[in-house]
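> When you get a sec, could you give me coordinates for this:
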Amino acid sequence: MLFMTFIFVFCLALIFLVLFVLLSFKHPFYQTQKMTAFECGFEPLSVMRSPYSARFFIIVVLFLVFDVEAALLLPIISSFMSGDSLSMCWALIFVLTILVGGLFHEWREGVLDWMSSFLSKLT
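Modelled structure (predicted):
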């Protein structure tokens, strides 16, 4: 029964993925028009600049992801008292492994190295 459920969920996810790919195709003309500045039909007078640093945006997204994962840890820790301790322990280890693995990956990619990118722009 568990295997059939797994196959059903896998097929359903595959169907949704195929539908997403088929329905999300858009003509390239519309994509370029959406990325231009709105100047009432005239050509833009200047190049648009980013209102904030993309590096800052990445740090904010990482903060939100790790904050949500930390908030998800609280119910797991509090449910140790009322459930099967072994399964809860495995769930906690699984979530913490994903959290720490993601942190090390971002660290290795250099996303968390804020000062080196700042200093390289100054020189």
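> use CA for all of it now, contacts and neighbours both
Will do.
> Neighbours of L23, how many?
When neighbours are defined as other Cα atoms under 10 Å, L23 has 8 of them.
> now do the one 5 residues further on
P28 has 8 neighbours, counted by other Cα under 10 Å.
> The one 10 residues further on too?
Here the count is done by other Cα under 10 Å, and F38 has 11 residues near it.
> and if you look at L92?
17.
> That one reaches I76, doesn't it?
Yes - between L92 and I76 there is a contact under Cα atoms under 8 Å: 6.6 Å.
> Following up with a second sequence; could you model it the same way so I can compare the two?
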Amino acid sequence: MLMILSMSMMIFLISSIMMLLASSLSKKSFNDREKNSPFECGFDPKCSARIPFSLHFFLIAIIFLIFDVEIALILPIMVIMKTSNLWIWFISSITFLFILLIGLYHEWKQGALNWVT
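Just a heads-up that it's a prediction; the model follows:
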């Protein structure tokens, strides 16, 4: 037990030192205004390079990521079915899917899934 604790402390210490070294050596102190400005074929840009994006598109992307993670959580349910108690597996699977459906219904009623052009 003492050996595992000492090895984990040593690994933590080495990784902390490496992160501090990497962050201190990678700092760039020279900030040039010309290098930080947007570049359009050698000319000054006609409009702002920071064009605002659609907030609705951002919300759709976030919802997609959330449901993508939920699918990754659903996939192991079939594998677990063979090794667990069937009744407990059924109740937990139905509960998880019910919570997901409630979330989908809420997003649908809020209008976040309607694509407005």
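> So after superposing, what's the score?
The TM-score (TM-score structural alignment, normalised by the length of structure 2) is 0.55; 73 aligned residues with a Cα RMSD of 2.1 Å.
> Now do stretch 78-98 of structure 2: distance to the chain's middle.
Centroid displacement of stretch 78-98 of structure 2 relative to its chain, using Cα atoms, centre = their mean, to the nearest Å, is 27 Å.
> what about W87 of structure 2, distance to L75 of structure 2?
For W87 of structure 2, the distance to L75 of structure 2 equals 19 Å [Cα to Cα, to the nearest Å].
> what do you get for P52 of structure 2?
Distance of P52 of structure 2 to L75 of structure 2, given as Cα to Cα: 37 Å.
> now do S16 of structure 2
35 Å.
> ok, now S93 of structure 2?
Distance from S93 of structure 2 to L75 of structure 2, by Cα to Cα: 11 Å.
> what do you get for I88 of structure 2?
Counting by Cα to Cα, the gap between I88 of structure 2 and L75 of structure 2 amounts to 17 Å.
> likewise L113 of structure 2?
Computed as Cα to Cα, the L113 of structure 2 to L75 of structure 2 distance reads 24 Å.
> Between the two, which is the more surrounded one?
Shown here are L113 of structure 2 and L75; by other Cα under 10 Å, L113 has more neighbours (16 against 10).
> Tell me which residue of structure 1 matches up with S16 of structure 2.
Under the alignment defined by TM-score structural alignment, S16 of structure 2 is left unpaired in structure 1.
> for the host helix or strand of S16 of structure 2, which positions count as buried?
Taking DSSP states H and E as the criterion, S16 of structure 2 maps to helix 2-25. For helix 2-25 of structure 2, the neighbour count (16 or more other Cα atoms under 10 Å) marks no residue as buried.
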